[in-house]
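Chemist: Pasting the sequence and the predicted coordinates here, then a few questions.
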Amino acid sequence: MGVDLGTQSVRALAVTDDGRVLGRGSAPLTGHREGDRHEQLPADWWRGAADAIRQTLSSLSPSASASATPARGRTRVRGMAVCGTSGTVLLTDARGAPLTPALMYDDGRAGAEARYAQETGAEVWDALGLRIQPSWALAKLLWLTGAGAGVGAKSANGTLQGARVCHQPDFITARLVGRPVPTDSSHALKTGYDLHTRSWPTAVQDRLGLSGLDFPAVVAPGTPLGTVCAEAAADTGLAEGTPVIAGMTDGCAAQLGSGAWEVGRWNTVLGTTLVLKGVTATPLRDPAGVLYNHLSPDGHWLPGGASSVGAGALTHVFPGADLARLDRLAADREPASVVAYPLVSRGERFPFLAADAEAFTLGRPSDDADHYAALLQGVALAERLCLAYVRFLGAPIDGPVTFTGGATRSGYWNQLRADILGRPAALPEQADSALGMAVLAAHAVTGDDAARRMVRIRTILEPRPGAGRRFDGPFVTLVDALERRGWLPSDMATYAREHG
């Protein structure tokens, strides 16, 4: 079983060894957004996760009986793992009870703290090829504690002294096991964890004023954390004793679930926002620090970045609209009469860092269909720029790019993206980060290459002949606009215009 803690919902998936989905469930999540602020309550995550797991177990098909047998009245799951949004963090007490709300992955209030953390630990971050951003958990910890340059909630020397650092999935796995558990190195990365030495940079934490916090032990993704306790079994319907496995971030989970595991393969996760991640033999060095490297369970590296562009812009501009109908209308607007950069929230993180970046549209759309088409095309143009950036850094891109994420429900958008990228696009049968966590759980309990057995590619879309050339002009227009605003560095803009 895999559980994915998203922005708007929790999703769970029960999968067999050969990739057949036996059951699925979901539960909505809500939060508080106001300006740069984006918070959620951890208790809502647990209620959502428990509901999604219960739905998944109750929807198991009759064919599940061969691989999932009852145990003490509950369905036996051989292993489960949990992923969450990268950079989402809160503080808890020693028992795991929340002391603060959760600052979500795109909460942008820690700008001053990010600059302070970058300057204070520059020698460490430079060696790791990292640049601390306001969306990163390390900057948010400074904001929460009031340590360093920021003005946060409480002083680390007061109420929060000794508080435990908790990433989004840590809260769920702790509730499942019944006690605080180690975090995984994937989620720890944006909290400043050193993947090369496999340790927290304690000297930097001391200089930042964070030494009073309890940073969790860190284990590799796929490491057993414990088993489901009696209380969690009662809440979720899982059998007591079910193994709980350390997960990865949602972007890494989608990479696992995409089947794109060979060096040179890349996957884009398009949901509320856009995440691009690939596979390299060695870490990919990025002097700008907007691309970072996760370590995969098999020893390869997973460089990638998360943009604030995404499908969330569609529901923001067209709330409650019939998107399938708008898809049909957009097909006659290639290209749209305007060029859009559809940021979901203020600030951009990849393929450039610009805390003041805002969504924009160049020109006035002629009607709703034109506006909607510009948003679809704008996301795809940003995706094209992200791929150009990884090529700019020297990364190989072999074979089709894999598409995962909720946006793959739109067949029209999938084809449009393949056209604009000018590359084949592979679409797995299950475009869900929860599948990646099921793959990781299977790998942990069986010890074999579960991804090759469990991931099924539904189709490969080829770019339509000549379709991509229609978007060369809008792509250059977007690159020019980003450069004029001072967001996209000139060397990257030049490369994108010539090779993107």
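Modeler: Happy to help now that I have it. A quick note: this is a predicted structure, and the numbers were derived from the prediction, not measured.

Chemist: going forward, measure contacts between C-alpha atoms and count neighbours the same way
Modeler: Fine.

Chemist: Any buried residues in stretch 249-268, and which?
Modeler: By neighbour count on 16 or more other Cα atoms under 10 Å, the buried set for stretch 249-268 is 249-261, 263-268.

Chemist: Which of these fall in strands?
Modeler: In strands, defined here by DSSP state E, the members of the buried residues of stretch 249-268 are Trp266, Asn267, Thr268.

Chemist: Tell me, how many residues neighbour Gly209?
Modeler: By other Cα atoms under 10 Å, the residues close to Gly209 number 17.

Chemist: Next one: it from Val15, what distance?
Modeler: 45 Å (Cα to Cα, to the nearest Å).

Chemist: How about Arg33?
Modeler: If you go by Cα to Cα, the gap between Arg33 and Val15 works out to 34 Å.

Chemist: Which one's more surrounded, the two?
Modeler: Applying other Cα under 10 Å to Arg33 and Val15 shows that Val15 carries more neighbours, namely 24 against 13.

Chemist: check contacts around the more buried one.
Modeler: Val15 is in contact with Met1, Val21, Leu22, Gly23, Leu435, Ala438, counting by Cα atoms under 8 Å, 6 or more residues apart in numbering.

Chemist: Okay, buried residues for the longest helix seen in the chain please.
Modeler: Across the chain, the helix with the greatest residue count (assigned by DSSP state H) is helix 368-392. If you call a residue buried by 16+ other Cα under 10 Å, then helix 368-392 has these buried ones: 369-392.

Chemist: another structure for you, compare them:
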Amino acid sequence: MHTFIGLDVGTQGARAVLADASGNVLASAEEHFPLSAHSREEQSPDTWWLACTRVLEQVLENGAAANLRAISVTSTSGTVIPINKNNEPLHPAIMYSDGRQAEEGALCKTTASIYNPEGYTAFNTTSGLPKMLWYLRQFPEKAGDIHLFIHAADYIIGKLSGRYDVTDFTNVLKSGYDVRTERWPGYIWEKLPLRREWLQAVVPSGTPIGPVTAEIRGLGKQVTVVAGMTDGCASQIASGAVSPGTWNTTIGTTLVIKGVTQNAVKDPQGRLYNHRHPEGFWMPGGASNTGADWVTRLFGNDLAALNEAAAKLLPTQHLFYPLMQQGERFPFIAPQAERFESPGLTDAERFTAGMEGVAYVERLAYEVIEQLSGETVTAVYTAGGASNSDAWLTIRANVLNRPVHKMKEVTGATGAAILAASGTHFTSLREAAAAMTQIEKTISPQPMLVAAYENNYHRFIHALKEKGYA
């Protein structure tokens, strides 16, 4: 059976996964990077590459490369690297989390809104285009040395294949590429001090780029390098949410919802933005400032007893909106939003009500998505730390009144491996995901709990409206 490798290069490390065509993970390895204030702004691409070579060699031990067919890469969205004509970095990678580009972000947003209003306009400090502009302003003397601006995943794909001139739909969205018309809009070089020749060719994620040319022990030259994807989208692929109507909720530090629609979702408030699916569909997504960060901050890491107690308390009649910072961005925009909760709760009641509150936010998000898209949410897959709580899964299935599928493998590296298979072994991404994703468990709604949560959900929405949040 053919095998496939997915590489994930994140802010804090590199991970490789070797999987077969049924989605079984045969080997994995990871290496961590030290995290500091400086590494949130800039990192060395060469450090990434050295880490990638080491984790690749680990998963390719014992002749594992014999049936290896393809490899792909996922990494952070919005991270940018200027390279010269020898494909060498002119500057450390300017990370998505670098907040120094506020002025440039505002300029890009204003310019795009005027000259390409139907395209991507939600530029900010996490976007790639403002980082290109910032680099030119900071180092004008280096403009003549620039050959290309590339993204984090592109650098690793370039090191593997020798091709730095091509990227994919997802990585270029926040660099200004218009995924509707599949072209770079002219305002980038006509209204901003950038050059057209600095911008890469763009292909759908999963497109074969060429054979491996890198010298890595165990990695043969018969292996195909496949165009990559941003980390959030790769995790969505690993969840199995790749067909219209299917959606993924990841509850980590924040609550992130991504799915697939037939048509692009137009949101006048800018809560959702659309990636382009390799098969021509759309991949809308949005992120709430609520999530699971309140769990460890309020209750620590020893949660077994609380989860056991929560299972006996469902449903509570308490309201708890566990927002740990001021301001909400999805499914409603409310800069003034703050945490609120019913008074006098025990720890177990507060813990349970917090899980219910996040589930109410998730339901409201899906209602907004259906309203804006005119399409039905047919399946919800889930990932993130919160999916390890059976009590929380039960709450969510009954609040949503839909089965919730917890997936077995949901890492970005696994998503990249599926992407590698989609363009080389299978005929499409949907076929690859159907074969390679595995449901660990499904939690179905129960009529009595659904009815109870229906009433509680509307009480929660009423409280949001009373406070002027939604």
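Modeler: Right, received. Where do you want to start? Being a predicted model, the structure only gives us computed values, none of them experimental.

Chemist: tell me the SS of Arg15 of structure 2?
Modeler: Assigned state for Arg15 of structure 2: strand (three-state reduction, DSSP: H, G, I helix; E, B strand; the rest coil).

Chemist: and the gap between the aligned residue in structure 1 for it and His300 of structure 1?
Modeler: Under the alignment by TM-score structural alignment, Arg15 of structure 2 pairs with Arg11 in structure 1. According to Cα to Cα, Arg11 of structure 1 stands 27 Å off from His300 of structure 1.

Chemist: what about the strands in the stretch 1-150 of structure 2?
Modeler: Listed in chain order, the strands found in the stretch 1-150 of structure 2 under DSSP state E, counting those that start in this stretch are 3-9, 13-20, 25-32, 42-43, 68-75, 80-83, 93-94, 148-151.

Chemist: swap in the stretch 151-300 of structure 1?
Modeler: Counting by DSSP E, counting those that start in this stretch, the strands of the stretch 151-300 of structure 1 are 164-167, 183-184, 218-219, 224-227, 243-245, 266-270, 274-278, 292-295.

Chemist: in the superposed pair, what's the mean gap between the last one and structure 2?
Modeler: Same thing as strand 292-295 of structure 1. Strand 292-295 of structure 1 differs from its equivalent in structure 2 by a mean of 1.9 Å after superposition (mean Cα distance after the TM-score superposition for structure 1).

Chemist: what's next to that strand, contact-wise?
Modeler: 129-130, 185-186, 189, 195, 252, 283-284, 286, 301-305.

Chemist: hmm, 6 Å instead?
Modeler: Outside strand 292-295 of structure 1, the residues that touch it by Cα atoms under 6 Å, 6 or more residues apart in numbering are Trp301, Leu302, Pro303, Gly304.

Chemist: and the next element down the chain from it?
Modeler: Following strand 292-295 of structure 1 in sequence order, the next helix or strand is strand 301-307 (DSSP states H and E).

Chemist: once the structures are aligned, where does that following strand end up in structure 2?
Modeler: The alignment of strand 301-307 of structure 1 onto structure 2 (TM-score structural alignment) covers residues 282-288.

Chemist: mean deviation of that stretch from structure 1?
Modeler: Relative to structure 1, stretch 282-288 of structure 2 is 2.3 Å off (mean Cα distance after the TM-score superposition for structure 1).

Chemist: roughly how far out does that stretch sit from the chain middle?
Modeler: Remark: stretch 282-288 of structure 2 is offset 9 Å from the chain centroid, using Cα atoms, centre = their mean, to the nearest Å.

Chemist: ok, now stretch 4-19 of structure 2?
Modeler: 14 Å.

Chemist: now stretch 274-286 of structure 1
Modeler: Here stretch 274-286 of structure 1 shows a centroid-to-chain-centroid distance of 14 Å under the convention Cα atoms, centre = their mean.

Chemist: what's the matching residue for Ala117 of structure 1 over in structure 2?
Modeler: Matched across to structure 2, Ala117 of structure 1 falls on Cys108, judged by TM-score structural alignment.

Chemist: Quick check: that match vs Asn116 of structure 2, distance?
Modeler: Between Cys108 of structure 2 and Asn116 of structure 2 the computed distance is 11 Å (Cα to Cα).

Chemist: just to revisit the earlier point, so which of the ones in strands among the buried residues of stretch 249-268 of structure 1 is the closest to Phe475 of structure 1?
Modeler: Thr268 (18.4 Å; Cα to Cα).

Chemist: Which two of the contacts of strand 292-295 of structure 1 have the greatest separation?
Modeler: Between any two of the contacts of strand 292-295 of structure 1, the greatest separation by Cα to Cα is 9.7 Å, found for Trp301 and Gly304.

Chemist: Those two: which is more packed in?
Modeler: Each of Trp301 of structure 1 and Gly304 has its neighbours counted (other Cα under 10 Å); Gly304 has more, 25 against 21.

Chemist: which non-adjacent residue is nearest that one?
Modeler: Lys277 (4.1 Å; Cα to Cα, 6 or more residues apart in numbering).

Chemist: Touching, that neighbour and Arg265? I think so.
Modeler: No - checked against Cα atoms under 6 Å, the pair Lys277 of structure 1 and Arg265 is beyond contact range at 8.7 Å.

Chemist: circling back: with distance to Gly108 of structure 1 as added columns, please give the ones in strands among the buried residues of stretch 249-268 of structure 1 in JSON lines.
Modeler: Output for these, formatted as JSON lines (distance: Cα to Cα, whole Å):
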{"residue": "Trp266", "distance to Gly108 of structure 1": "28"}
{"residue": "Asn267", "distance to Gly108 of structure 1": "26"}
{"residue": "Thr268", "distance to Gly108 of structure 1": "23"}
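
Chemist: Many thanks, I have nothing further to ask.
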